[in-house]
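In: no letters, just coordinates:
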């Protein structure tokens, strides 16, 4: 009876084990029952195009204490996993732990082949892996997740720092509750901007290049590209030292694009008119600092000519007329001296003198002596173009009504009118002529800033920028392009903003204007972009 009982017990144990094995979910079924607390919402563009989504995958684990033959198992698994050596697998299988991961995110073929091996104490767990259909094109905006599907950069990280992240960590978020996060980015425009900048990298061989397109009326970011970028499918690329999102995370002396603010300040606070004359006939000496113009006309200039000829002397005299304290206060009101708020963690803090002296005011008038980000420069210029209303930037959809409720009046309507006139005039007659795309009534301001190399300004290393707005009769969009340290396109070619940043901006406008519903006007002999100005 004892012997019979033992045999029956063994038989029942085997039958029970076989039943459990038969009831175990297949790889496909295990994926369908994955832990939804690690899931994330889809991220889509303004038109519903998917920018990031979760894909179900299987991950391979082992229970080392139950492994019968670690040597044979590691040999078999190494032939399937490929990127893991037999020694690595053997070490994990001989661990004293009760649970170890062998491989996260298996391919379907790997999962099926391992299942056929029938190795005891080896199992699958359903997980999710983040997939980015747009690849490099949105890498700096969307960012990345780690192996556990937690956000580590870009909008992905911002999501985890928001209320979604709190719910996710608490386990209160499940698949049914996750709704897609819609961004203001337009994937079509993003593709066009990325392609143009990629070509610029080959054409001018700069250290970096970037661009941002803003809706001036709502503050929405329509496109944001910074090169070099990275492939989200190869996360290690993101850690390389030159993969910084320079649009929001890099600070630069923005050069003569800052004269947009200086001129607006003179009109707003300096009792200036377009006809006001400034003495630019000789260099301006402040202590040991000598301010001069690279192409001096050696004569007094009107405010219009100061802007069109990008006169450093004239801009400095505009700052003198306003006063040092008022100048600093105006730059603060424009948002150039403080960290900008946007739904990205990679945002840099501007660098400015701790003690604001007269010489700082004069050099800041033409974009030297303080550094800010391209993004907040674009935001401030958008305010000047947008009837003087400063609207904070955002990656989340916002209506014009909501934007008006958030807006701060930075300059008057009249100053905005005058500045739009100057922007358009500069694209017709000044340094922005190469950006005057037929039909789209573009205006803009160039900026060429010498970079500091080994503590001194270098004549051969520039940070070039061009700020454009269109259509100028009532600008909806502001584009800022920068080319960091370009090389001559051909022997004897220039390395200024007019030589590279401006044509790049023109190419972007040509590719994106129609996508942004800006209709061209070709039969316009009086130029309606000037019609608003008396």
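Out: Received it, and whenever you're ready, just let me know what you need. Computed from a predicted model, the values in this text were never measured in an experiment.
In: please count neighbours and contacts with C-alpha atoms only from this point.
Out: Will do.
In: from the chain's centre, how far out does the lengthiest helix in the chain sit?
Out: When the chain is parsed with DSSP state H, its longest helix is helix 2-23. In terms of CA atoms, centre = their mean, to the nearest Å, the centre of helix 2-23 is found 62 Å from the chain centre.
In: and if you look at stretch 294-303?
Out: Per CA atoms, centre = their mean, the centroid offset for stretch 294-303 relative to its chain is 38 Å.
In: for that stretch, which outside residues touch it?
Out: The contact list for stretch 294-303, computed with CA atoms under 8 Å, 6 or more residues apart in numbering, reads 263, 272-282, 311, 314.
In: most surrounded residue in those residues?
Out: Per-residue neighbour counts (other CA atoms under 10 Å) across the contacts of stretch 294-303 peak at residue 314, which has 31 neighbours.
In: so where does that residue fall, helix or strand?
Out: In the assignment (DSSP states H and E), residue 314 maps to helix 312-322.
In: does anything pack onto that helix? Which helices or strands?
Out: helix 259-269, strand 277-278, helix 303-308, helix 358-364 (3 or more CA pairs under 8 Å, 6 or more residues apart in numbering; DSSP states H and E).
In: let's see 7 Å
Out: Under the contact criterion of 3 or more CA pairs under 7 Å, 6 or more residues apart in numbering; DSSP states H and E, helix 312-322 touches helix 259-269, helix 358-364.
In: okay, the angle between the first one and helix 312-322?
Out: Counting by axes from the mean of the first three to the mean of the last three CA atoms, to 10 degrees, helix 259-269 lies at 30 degrees to helix 312-322.
In: residue 146: neighbour count?
Out: With neighbours defined by other CA under 10 Å, the count for residue 146 comes to 12.
In: which residues sit in contact with it?
Out: For residue 146, the contact set (CA atoms under 7 Å, 6 or more residues apart in numbering) comprises residue 152.
In: any idea how far it lies from residue 154?
Out: Taking CA to CA, to the nearest Å as the measure, residue 146 falls 12 Å from residue 154.
In: next up, a structure to set beside the first:
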């Protein structure tokens, strides 16, 4: 019996051992499976999905982050706007509060690294209870590194892009800028916002940063010398309408949107409209010659002022004699121009100004465009004053395009900021005949050789054009101490290619100019500087050969003295 009992006990122990072994094997297998699942999850989190909260952020903003904004290039392929990867700092406030960290102390630590961070707002966001709150957008690599060193729980980085403008303020008013989320706010950034976000590739402009730099520097030098409040400068290809330069000063740095304030954000070249003064005499003369109202041999009495009601039209430096049509233009006679306009009449004047594109808002690929200011009731007096650029206000862009049409054979081209090829170009439309345009080129050259535009004359390229000085209106009256001084011209006159306009807003006379701040002293020299510097850049050969000198009896002869 004892032997049997021992045997039964031995069998029971054996079964218990087998049962325990089986249970151990099962438990081991379960733990092995759990370990494998845990290891796979760790690999998944660390290598593929990242930590939990950024995964949630990516879902919310995936479209914005995955889309890369296209580059903007100048006409030669120079990069003028691009997007760079950057990081933004955000907080999971629930994770932060779970640690018991002091929000105020944490905000101070962050502010020591991120000076743009508001202490109060940062403390509020750290304790808001939200899983995602931006603290600072677009950190520098050094700032990201310093924040990481703090080791604050709940802080994470979101991968984003930042729009960058390598040339700073150089092309500011053309490019515009974007907001912190990469949306276009002004300039071509706004006009082509969707295209820049799309798959169509880079946007190439007509602007030449070399020419843009020359125009900006020449304009800035003059503004500083004459203590002016601002100015504008343009260079346009008169055969295509492409703008190689469009400058408005003061300007701003699109990399720092805090600089877009007041005057700096206002585009004088396209948005501003001004009474441009005697430059309009080119259009007045072209109209009268083209319509057959006058000939070059016709004469007008400029010996005394013209009366308009209680006002009088005077010449600034009058010859006080009878003037031929060329002399009216070359000597910039208001009296003679007004009489030519009266010969043409109001209806014809309005028709030609419409042809030149001066009665409607200009078409250009940026939203900052100003509408011209026109007489409400176009009377005889308006016809007379408009002939010399008073009583009508247009943008420098509009006037540049119109002067280009006067000189290019009579075709008005729509100005554009996009680089074009021959197949894409709009045909333009004729505003004056080729014959009239040819005569006007000779007259424009005479203005520079013998008239108020002498300071625009270049030793290397023949320039033609016209000065314009106009008092600014303030409170419905003209302020003789505040004026617009401008020069509009074309070069080289033996084969016209480019139109130039330089405008200076409220220059102040200086000792060198004997106290004068008129266009001949202020704006004409800007054109000379620009022509001398950009001619070689654009591959233009210097003008050569003798110029035609007009003798007495020729209708283009100018009697300089007397």
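Out: The structure has been received and is ready for your questions. Keep in mind it's a predicted model, so treat the numbers as computed, not measured.
In: show me the strands in the stretch 101-250 of the second structure, by range?
Out: Assigned by DSSP state E, counting those that start in this stretch, the strands in the stretch 101-250 of the second structure fall at 133-139, 155-164, 203-204, 230-237, 243-249.
In: packing partners of the shortest one?
Out: Taking 3+ CA pairs under 7 Å, 6+ apart as contact, the helices and strands that strand 203-204 of the second structure lies on are strand 72-73.
In: ok, then the element right after the strand it packs on?
Out: strand 79-91.
In: so residue 245 of the first structure sits against residue 225, correct?
Out: No. The pair residue 245 of the first structure and residue 225 does not pass the contact test of CA atoms under 7 Å, sitting 8.1 Å apart.
In: the two: which is more packed in?
Out: Using other CA under 10 Å, the more surrounded residue of residue 245 of the first structure and residue 225 is residue 225, with 28 against 22.
In: that one maps to what in the second structure?
Out: Counting by TM-score structural alignment, residue 225 of the first structure lines up with residue 247 in the second structure.
In: check contacts around the spatially most central residue of the second structure.
Out: Central residue of the second structure (CA atoms, centre = their mean): residue 174, 1.7 Å from the mean position. With contact set as CA under 7 Å, 6+ apart, residue 174 of the second structure has these partners: 187-188.
In: what's the match for it in the first structure?
Out: When the first structure is aligned by TM-score structural alignment, residue 174 of the second structure is paired with residue 141.
In: what about that match, distance to residue 335 of the first structure?
Out: 21 Å.
In: residue 492 of the first structure now?
Out: For residue 492 of the first structure, the distance to residue 335 of the first structure - CA to CA - is 38 Å.
In: of these two, which one has the most company?
Out: Higher neighbour count among residue 492 of the first structure and residue 335: residue 335, with 20 against 7, using other CA under 10 Å.
In: residues in contact with residue 486 of the first structure?
Out: Contact partners of residue 486 of the first structure, counting by CA under 7 Å, 6+ apart, are 204-207, 495.
In: got it, and residue 261 of the first structure?
Out: So residue 261 of the first structure contacts nothing (CA under 7 Å, 6+ apart).
In: what segments of the stretch 351-500 of the first structure are helices?
Out: Under the criterion DSSP state H, counting those that start in this stretch, the stretch 351-500 of the first structure contains helices at 358-364, 374-385, 400-406, 413-429.
In: off-centre distance for the third one?
Out: Just to be clear, that refers to helix 400-406 of the first structure. So, by CA atoms, centre = their mean, the centroid of helix 400-406 of the first structure is 23 Å from its chain's centroid.
In: repeat for the last one
Out: For helix 413-429 of the first structure, the separation from the chain centroid amounts to 28 Å (computed by CA atoms, centre = their mean).
In: got the angle for that helix vs helix 259-269?
Out: Helix 413-429 of the first structure runs at 140 degrees relative to helix 259-269, counting by the same axes, to 10 degrees.
In: mean shift between helix 413-429 of the first structure and the second structure?
Out: Mean deviation of helix 413-429 of the first structure relative to the second structure after superposition (mean CA distance after the TM-score superposition for the first structure): 0.6 Å.
In: in the second structure, what residues pair with that helix?
Out: The aligned range for helix 413-429 of the first structure is 434-450, by TM-score structural alignment.
In: residue in the first structure matching residue 469 of the second structure?
Out: Using TM-score structural alignment, residue 469 of the second structure pairs with residue 448 in the first structure.
In: its match contacts residue 497, correct?
Out: Yes. Counting by CA under 7 Å, residue 448 of the first structure touches residue 497, with 5.4 Å between them.
In: okay, and the common contacts of those two?
Out: Common contacts of residue 448 of the first structure and residue 497 (CA under 7 Å, 6+ apart): 464-465.
In: with neighbour numbers in mind, choose between the two.
Out: Neighbour tally, residue 448 of the first structure and residue 497, criterion other CA under 10 Å: the higher count belongs to residue 497, 28 against 24.
In: which residue, other than its chain neighbours, is closest to that one?
Out: Of all residues beyond its chain neighbours, the one nearest residue 497 of the first structure is residue 464 (4.7 Å), with distances taken as CA to CA, 6 or more residues apart in numbering.
In: next: residue 478 of the first structure.
Out: Spatial nearest neighbour of residue 478 of the first structure, chain neighbours left out: residue 469 (4.4 Å); criterion: CA to CA, 6+ apart.
In: likewise for residue 512 of the first structure?
Out: Nearest residue to residue 512 of the first structure in three dimensions, chain neighbours excluded: residue 189, at 5.6 Å (CA to CA, 6+ apart).
In: got the buried residues for the top strand by length along the first structure?
Out: Ranked by number of residues, the top strand in the first structure under DSSP state E is strand 456-470. Neighbour counts using 16 or more other CA atoms under 10 Å place 461-470 of strand 456-470 of the first structure among the buried residues.
In: again with stretch 231-240 of the second structure
Out: Judged by neighbour count (16+ other CA under 10 Å), stretch 231-240 of the second structure contains these buried residues: 231-240.
In: what of stretch 269-287 of the second structure?
Out: 269-287.
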